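Engineer: The following comprises the amino acid sequence and a computationally predicted model.
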Amino acid sequence: MAKQLASRVTTLSPSTTLAITAKAKEMKESGIDVIGLGAGEPDYNTPDHILEAAWRSMKEGKTKYTPSGGLPALKDAVIEKLKNDQGIAYSRSEVMIGIGAKHVLYTLFQTILNPMDEVIVPAPYWVSYPEQIKLAGGEPVVVQATKEAEFKVTAAQIEQAITPKTKALILNSPGNPTGMVYTEDELEKIAEVCKVQDIWIISDEIYEKLVYGTAKHVSIATLSDDAKQRTFIINGVSKSHSMTGWRIGFIAGDEEVVKAMTNLASHSTSNPVTTSQYAAIEAYNGSQDAVEMMRKDFGSRLERIYPQVQAIPGFHVVKPQGAFYLLPDVSEAITHTGYDDVDAFAKALLEEANVAVIPGTGFGSAETIRLSYATSIDLLEEAVRRIDTFVKEKWND
């Protein structure tokens, strides 16, 4: 019997990040000395006090179902975190816990989008934004940011992209894959456009704790009562507390939407993983020393590795202000090394130089590659040395 897939999945593009990471792992397992700069996760283990809280919860028998929208105690921890870090107040009914920020975003799009609703997506973007929008029947409207504008879109660009079908704008600051951080002034102008045009703002703040130098993370929800009412804050413990595998994220925003999302989750996931929720409670309520230690270390790695990447022939890098990625424009290097495009260039780096990077095509940025510096400085410097050697050996004027 011939089996036909649902049309909603046949148009999906696989996650470039996960595909490259899987290929690099396969090569490593076969004995090849591959350095992976692809994965978007801290290279630290989860802090001990969080591990101990999870173990304690299991020993105490806290292994059963929880409410679909998350444990009340975890919602309270999120509310306290938002009060302390952003200075804004939410109630339990305005917060939902999900299985990672990715699941929360997916559930939000499924809840607010009708067929052909449009969502403005600044590019370069995280790979899953357009795919999740399409899965919900919506249309991603890509607005291209330039390296001259530090990979940040302007309020004027957003206003120009809005149509009667526009339902929402998604913002990611600090950004993946760019590492760029929107200033308060930039966000105020964007918030005003969204107010006038009456559209939702989806603020992905998962890299909030990883900001360097003089940059400051500002949540657009803090700028006015109107901005708070139309903004959904998306965040979680994955990046801030090195808990990527625990899969705990949250949304804070409009009560009616959060209630509908919780109803949807009750028929899809039942509840977030119970043990992970107790770990997340400790992550938010316990010591934040490890969070700051990681931030400082990533900042130190950035200062070491940025000039080395910038020095590679044909690489042009805007220095990031947050997250743990570099996004060099490698179009000149591609031209002089004889490759057709960035995908072929990245493939050759993996197979010949044994360095795994993510081609920018998956981020809507076909002239770039993403390098994650969430690995040891020794491996980072060796990876850059290999890339530099690869480019110089193949360079053809």
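Structural biologist: Received it, and whenever you're ready, just let me know what you need.
Engineer: C-alpha only now, for contacts and for neighbours.
Structural biologist: Will do.
Engineer: ok, which stretches of the stretch 151-300 of the chain are helices?
Structural biologist: In chain order, the stretch 151-300 of the chain shows helices spanning 155-161, 184-197, 225-230, 255-266, 274-285, 289-310, with DSSP state H, counting those that start in this stretch as the criterion.
Engineer: what's next to the last one, contact-wise?
Structural biologist: For helix 289-310, contacts defined as CA atoms under 8 Å, 6 or more residues apart in numbering pick out 47, 209-213, 240-241, 315-317, 319, 324, 326, 328, 373-374, 377, 380-381, 384.
Engineer: Now the buried members of these.
Structural biologist: Among the contacts of helix 289-310, those classed as buried by 16 or more other CA atoms under 10 Å are 47, 209-212, 240-241, 315-317, 319, 324, 326, 328, 373-374, 377, 380-381, 384.
Engineer: Now, the residues you listed that are in helices?
Structural biologist: The members of the buried ones among the contacts of helix 289-310 that map onto helices under DSSP state H are 377, 380-381, 384.
Engineer: dropping in the other structure now:
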Amino acid sequence: MRNPLNNKVVNIQPSGIRKFFDIVSEMKDAISLGVGEPDFDTPWHIREEGIYSLEKGKTFYTSNSGLVELRKEICNYLYRRCNLTYDYRHDVLVTVGGSEAIDAALRAMIDEGDEVLIPQPSYVSYLPCVLLADGKPVIIELKHENNFKLTKQELLDSITDKTKILVLPFPNNPTGAIMTEEELKEIAEVIIEKDLFVLSDEIYSELTYGTKHVSIASLPGMKERTIVINGFSKSYAMTGWRLGYAAGPKEIIEQMTKIHQFAIMCAPTTSQYAAVEALRAGDPDVEMMRDDYDKRRRYVVNALQEMGLECFEPFGAFYVFPCIKSLGMTSDEFANALLQEEKVAVVPGTAFGDCGEGFLRISYAYSIENLKEALGRMARFVKKHR
């Protein structure tokens, strides 16, 4: 019998995040700090708008690009938050989560053999999406001593005559690192000089602490070179609604829309109506959740430092990335032993790239009560194995 499978797909490894999530879901009394999902319910007024759209029978396909009202609100949002001006008719595509936007952008832009620079540690989808688009992923290993930020020299050292795209994953999952405006300016200089494009994943843009998010697309000469990826899952606690978007140059968005048209048709209609309400009236909800995450962030960083684990202070997203090298265990060994001995699930840093070895991702998108219990168990584990 002929092999029915695509070898390119077979050779892609499953997500290292889901492995621990699946284990902990079947373990009694286990606490997971592994999944990057807000513990808040979607704010009621946003849910209500979704419910109302169903009650009014608004259950038909929208345009491939998304509801006009939603695309207008996305443009309004990007202008007031990032000082970016887009045309809702041509420059915005509403997608099934930010992940679809990443996939469609890479497929629309990559020719076979094009090199895509991926700073790691970073979100697990970038590398497989590049491979599925027949591109060549080139990993830039970010360094702990730089707080896992991308430097100008690291970028320059990775560019060849085949480089086409830089993935810019900030605020970062899993490290919580951000890039300041001055740091982004140095990156933008290289992008323009080398005639590259940027896929800027800004899904955590609303979750920064003590500093306002800056989009690289807002810097001079960068808007025409950047696809901005964002969505509603993290900022508005709308993970299950599966809604994201891309904004960028018309010629790229047109090709992304073609892919979206044939693969998806349109994003869920109910979710789109809810998202209009989120953008129009959701700022207070975002602020409330961000303030709560900030309290948890400070608690978790302090708790880890009290355990004697080195942990730089994250200023974005809802993750910390402590170093566990002092215990003489690999990331996998630590995570597996912690789960078996103390029933606490964290994600090995290697799930986000080989340079994540010796680190763990801990999500603080959980209640303080759960964090206290889980970190108490973890402190006991660290003391036992030190």
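Structural biologist: That came through fine. Small disclaimer: the values here were computed from a predicted structure and weren't measured.
Engineer: rewinding a little: of all the ones in helices among the buried ones among the contacts of helix 289-310 of the first structure, which two lie farthest apart?
Structural biologist: Of all pairs drawn from these, the one with the longest distance (CA to CA) is 377 and 384, at 10.4 Å.
Engineer: Show me what residue 40 of the second structure lines up with in the first structure.
Structural biologist: The criterion is TM-score structural alignment: under it, residue 40 of the second structure has residue 44 as its aligned partner in the first structure.
Engineer: ugh, wrong one, I meant residue 82 of the second structure
Structural biologist: Correspondence of residue 82 of the second structure to the first structure, assessed by TM-score structural alignment: residue 86.
Engineer: Pretty sure its match sits against residue 222.
Structural biologist: Yes: in terms of CA atoms under 8 Å, residue 86 of the first structure counts as a neighbour of residue 222; the distance is 6.7 Å.
Engineer: returning to that earlier point: in contact with the match of residue 40 of the second structure, which residues?
Structural biologist: Remark: with contacts taken as CA under 8 Å, 6+ apart, residue 44 of the first structure is in contact with residue 242.
Engineer: Tell me the secondary structure of it, please.
Structural biologist: coil (DSSP: H, G, I helix; E, B strand; the rest coil).
Engineer: just residue 65 of the first structure next, same as before
Structural biologist: Secondary structure assignment for residue 65 of the first structure (three-state DSSP): coil.
Engineer: if I read this right, it contacts residue 274, doesn't it?
Structural biologist: Yes: contact status for residue 65 of the first structure versus residue 274: in contact at 6.9 Å, counting by CA under 8 Å.
Engineer: Looking at these two, which has the bigger crowd around it?
Structural biologist: residue 274 (20 against 13; other CA atoms under 10 Å).
Engineer: Distance of that one relative to residue 52 of the first structure?
Structural biologist: Residue 274 of the first structure is 15 Å from residue 52 of the first structure, where distance means CA to CA, to the nearest Å.
Engineer: do the same with residue 386 of the first structure
Structural biologist: Using CA to CA, we find residue 386 of the first structure at a distance of 40 Å from residue 52 of the first structure.
Engineer: who has more neighbours, the two?
Structural biologist: Neighbour totals were compared for residue 386 of the first structure and residue 52, and residue 386 leads with 18 against 13 (other CA under 10 Å).
Engineer: show me the residues around that one that make contact.
Structural biologist: For residue 386 of the first structure, the contact set (CA under 8 Å, 6+ apart) comprises 353-355.
Engineer: Would you list the buried entries among these?
Structural biologist: Buried among the contacts of residue 386 of the first structure (16+ other CA under 10 Å): 353-355.
Engineer: mind giving me TSV with those residues and columns for secondary structure?
Structural biologist: Listed next are these as TSV, based on three-state DSSP:
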residue	secondary structure
353	coil
354	coil
355	strand
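Engineer: can those residues go into TSV with extra columns for distance to residue 339 of the first structure?
Structural biologist: Conversion of these to TSV gives the following (distance: CA to CA, whole Å):
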residue	distance to residue 339 of the first structure
353	15
354	17
355	17
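Engineer: Can you find the partner of residue 74 of the first structure in the second structure?
Structural biologist: Under the alignment (TM-score structural alignment), residue 74 of the first structure maps onto residue 70 of the second structure.
Engineer: what does residue 267 of the first structure give?
Structural biologist: Counting by TM-score structural alignment, residue 267 of the first structure corresponds to residue 262 in the second structure.
Engineer: Can you give me the neighbour number for that match?
Structural biologist: Applying other CA under 10 Å, I find that residue 262 of the second structure has 10 neighbouring residues.
Engineer: and the gap between it and residue 255 of the second structure?
Structural biologist: Computed with CA to CA, the distance linking residue 262 of the second structure and residue 255 of the second structure is 11 Å.
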